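Trainee: here are the coordinates; sequence isn't available:
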């Protein structure tokens, strides 16, 4: 820490910038945290959510539609001319020949109208936005401008950095974020002249050390993870260390986001705000440390799991709620710390706080754990369900079964927790039977929340399939859109995050046609005013199951005596026939119990997953 009289406190401040296409609906945790870290070390720092200016100019609906197309790089393409000038690879806008039809379908507009609008944005709106940004902000007051870049933020950040270096050549431009992990950052520093330096990896330690080195004319070579050009070559400092004690990090500063969003009319000036505040309670993935899911490219080289104490998280919830007048939080963690079920969530219940919280979780949570989440204020989860086939889940290394996935959907629905999940296919080793079994199961699941999307897996850098795919992946190369974004001297194999390839042992797309149609029917049923229902009511040794999954087959099942007891024994969690027999103290054989469970399965009242059976009906919420 610098002392109160340290002259560095009077030094020119640094500014940390968030460019399009970061979501306009929430502040950037990255620049909010780094600005707080800089200030904790005695360096004045500001943030600039410049993405908000672009969202306000385009209109938030159009901005968000473009932000959601990260796989096609449409946002990066829009800024590529201003990022690279005469070196930009697509002056004739051939990118639109490749993607306009698909993007137009997704946005519900005509390809011709979409082309005209994207060309207007690329050739007129983008340059005008960048010019206004350079002219209106006091860049000459700063010594360093830092850019955080994830997904479609690269070229917008480069485009602004290029303009700034032309007008203020002494201004140091620093880049970082997920787009600069590993070789991606090194290659961008090597080939993009307006990038002076980049932090490769976590910047919590490197950033303040860099500021100290600049203030003291210190040795930049000693700054961990710092990549920069020296004599025409890129040199990188020692690896950036992972922060081990997250409790030592300051609370992120989001003041400027709210001021800017309200000034631009993107947020109303109200006493209470409905914004989801980003909250980091953990980094890395404890499951990935043991069994990295084969398709996941998150965490790059920082899989090591670390989490904040429950006490610190409670303090941060309360501090940010008071400071920003919002009771909504979005945990950015890749997976929830299971210790929180003993510490944080009971403490939230006892605190009488009333927050709305989003968390990513593992899908094998129990009924009791989901109930606790709901009581603690967790209203949205992303459990990484990914498949309804236990065999495919094993291929993915998910560490859960299909029965557990379905049970989570049931109890989350019962406790009022919204579930965001995807259905993926195209994995090496999948069979047509895996696909047909999922297709057959879908009609019985219509009363549960359908997937947000369903389709073939995306090949991501850092995923095990990508890293270990020499024997499985054929014709591996960056997706075609990169060739329309980056100049020819950029090695796309080192810069790209999304790749295309043929996977040895994967089924062709036609084999998933029936599954795709079944999911589309499921989604359509949930978009209607009269959603499907499968619910049960119970009394001792008596169960009523009302089935309105399809109107044409609506009816009620009545189960009494041992049949009712058998069904209820499958309601809490997936169980085996032997476990049911033992729990109920039945005199009959295990085979006899299994025959009854099979009858339930034929009626679509339970899901049978190998030896496991789980009920499909959800408890009725009203008598």
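Mentor: That came in fine, so what should we check first? Just so you know, these numbers come straight off a predicted model, no measurement behind them.
Trainee: CA atoms for contacts and neighbours, from now on please.
Mentor: OK.
Trainee: my guess is residue 266 meets residue 57, correct?
Mentor: No: the pair formed by residue 266 and residue 57 falls short of the contact definition of CA atoms under 8 Å, at 10.5 Å.
Trainee: who has more neighbours, those two?
Mentor: For the pair residue 266 and residue 57, the greater number of neighbours falls to residue 266 (18 against 15), based on other CA atoms under 10 Å.
Trainee: surely that one is within a helix?
Mentor: No: going by DSSP: H, G, I helix; E, B strand; the rest coil, the assignment for residue 266 is coil, not a helix.
Trainee: could you pull out the strands for the stretch 401-550 of the chain?
Mentor: 418-419, 422-425, 453-456, 459-460, 473-478, 498-503, 533-539, 542-548 (DSSP state E, counting those that start in this stretch).
Trainee: contacts for the fourth one next, please.
Mentor: Applying CA atoms under 8 Å, 6 or more residues apart in numbering, the external contacts of strand 459-460 come out as 295-297, 465-466, 497-501.
Trainee: ok, and here's another one to check against it:
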């Protein structure tokens, strides 16, 4: 039996699809008679429009969706073109109409080269920004091979979204709404031998009545049992087309999120609980993948790494002589030394869920962190040698003017560190905010206005989209957060214009009995501070978060009033951060 699995634009071009790689390996292990071929049309698109153009578009979700919506719904091309131009503020060397021509031509050429006539099933992995492209391809595949069933799966295919897709797009026969391995195996057996469906993660049209029925295969409990992802088709495509880049290999340490409480998040709708691999298994996978595909760069696809096992893993990798490098999304770590150990183990790029710089706002987001945790994470990651990416969520429903002021004050303190990105709050389907909107002052949930420019109204009215809009205090929030948005822009420009970014913008050199602190500021001369004797000792005692009570216990010769006066002076200079009773020195020792 033959099975085709397809990953459409706008998947990141220099990574094979971990979804396709895992599914191919699993089916190859479980169904020896099943021949799975993975297709990566996005590679040809990237080569045709240029890798830089592709990357810019893929990093701008609305612009990415606007392109294939223009092809899928011709009457929406004009409106979709305005979305493309408005959201893609960075320069793309090809305009919207020409890009549509290239995408159409590449699609037709790719389809002409395929022969799916022997396939028992064709599957699409549908994740971020891949829905319009997948619908466009599925429609044409159905026209050319009308008898072959088509299945959609992936993070976009929640139960509600899946049901709405089945109602509107007849070219889709099945939706897999959760973890894919066992469900796809059952679906393959159903399509080849007519075995009945019993898996609730598979949604289909009932053959006779046309009603949609939900048929749980159950999730894989022990992730250590999963085979190594199979990326052979991706690398074969690269070799055949002689594409000139070194791929980054996606790997997964865990599925789900061990925290899973953030009120804005809807990234774990497809998972039930949290599962992870053990250190030995992860190490073995990295070793085998690096050797098999001759790659040294890896990206963890986890929403949150398992703390204990990942610590053991990076400690083990620190003893490896190869220059293997990792990217991962992590939660803030409590210990300065852990950042250093992770970096020594190859974790040189991280995305940390900062999200807010106001304690009360972090509380309503249920982040389980404090502003001090976030500021420390920004300092410690840079100190360890990591590149940190993170977001500040602006315009969270119910945010107060006081929380905006707290954010602005904290931004003054973190200016020396790698800047965060401003991310306007969006209402995600299935998130705690969307499930209890009244708690956040939301009166009505509506379709996102951008989707109204991409999808015909008769279709959008029946689609349960993952990104929605709402009525409540949106206008107020937009106005409140404007100063923060402007300050982040200044922060980003300051770091973009720094002449020597390898040197921390706020650094110190230790002279034994004194400290020399160097402080770069935007549009101002560089400042220099000298701390001598006891002042030096107190500042160094604050290299990790420490309470004022603990400082007074260490430095018994200092009174509470003297300590508060000293710390207030350092705070005014923005070289220390104090929150409540805790303090953190912000300067990083010069390399």
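Mentor: Perfect, I can see it now. From a predicted model like this one, the values you see are computed outputs, not experimental measurements.
Trainee: need the longest helix for the second structure.
Mentor: Taking DSSP state H as the criterion, the second structure has its longest helix at helix 96-113.
Trainee: quick revisit: from the contacts of strand 459-460 of the first structure, which single one is nearest residue 598 of the first structure?
Mentor: residue 295 (34.1 Å; CA to CA).
Trainee: alignment lookup: the closest one to the second structure.
Mentor: Alignment note (TM-score structural alignment): residue 295 of the first structure maps to residue 264 of the second structure.
Trainee: need the contact list for its match.
Mentor: Per CA under 8 Å, 6+ apart, neighbours of residue 264 of the second structure: 365, 427-428, 431-433.
Trainee: at 6 Å what do you get?
Mentor: 431, 433 (CA atoms under 6 Å, 6 or more residues apart in numbering).
Trainee: same deal with the one 10 residues further on?
Mentor: Remark: with contacts taken as CA under 6 Å, 6+ apart, residue 274 of the second structure is in contact with 255-258.
Trainee: just among those residues, which is most surrounded?
Mentor: residue 255 (23 neighbours).
Trainee: circling back to that earlier point, roughly how far does the match of residue 295 of the first structure sit from residue 416 of the second structure?
Mentor: 28 Å (CA to CA, to the nearest Å).
Trainee: strands of the stretch 251-400 of the first structure, start to end?
Mentor: Under DSSP E, counting those that start in this stretch, the stretch 251-400 of the first structure gives strands at 273-279, 282-283, 306-307, 326-331, 356-360, 378-382.
Trainee: ok, which of these comes nearest residue 316 of the first structure?
Mentor: Of all the strands of the stretch 251-400 of the first structure, strand 273-279 comes closest under CA to CA, at 8.2 Å.
Trainee: what's the neighbour count on the equivalent of residue 248 of the first structure over in the second structure?
Mentor: Taking TM-score structural alignment, residue 248 of the first structure has residue 225 as its aligned residue in the second structure. Look at residue 225 of the second structure: counted by other CA under 10 Å, it has 11 neighbours.
Trainee: ditto for residue 167 of the first structure
Mentor: Neighbours of residue 167 of the first structure using other CA under 10 Å come to 13.
Trainee: who's in contact with residue 505 of the second structure?
Mentor: Residue 505 of the second structure touches 416, 519-520, counting by CA under 6 Å, 6+ apart.
Trainee: give me the buried entries from the residues you listed.
Mentor: 416, 519-520 (16 or more other CA atoms under 10 Å).
Trainee: can I get the residues you listed in CSV with distance to residue 586 of the second structure?
Mentor: Converted to CSV, those look like this (distance: CA to CA, whole Å):
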residue, distance to residue 586 of the second structure
416, 8
519, 10
520, 13
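Trainee: so which helix or strand takes in residue 189 of the second structure?
Mentor: helix 180-193 (DSSP states H and E).
Trainee: give me the buried positions along stretch 70-87 of the second structure.
Mentor: 70-72, 76-85.
Trainee: which members of those residues are positioned in helices?
Mentor: 70-72, 77-85.
Trainee: nearest residue to the counterpart of residue 356 of the first structure in the second structure in space, please, no chain neighbours.
Mentor: Aligning on TM-score structural alignment places residue 356 of the first structure opposite residue 325 in the second structure. Using CA to CA, 6 or more residues apart in numbering and skipping residues adjacent in sequence, the residue nearest residue 325 of the second structure is residue 346, 4.6 Å away.
Trainee: wait, the one you found touches residue 323, no?
Mentor: No: between residue 346 of the second structure and residue 323 there is no contact under CA atoms under 6 Å: 7.6 Å.
Trainee: much appreciated, bye for now.
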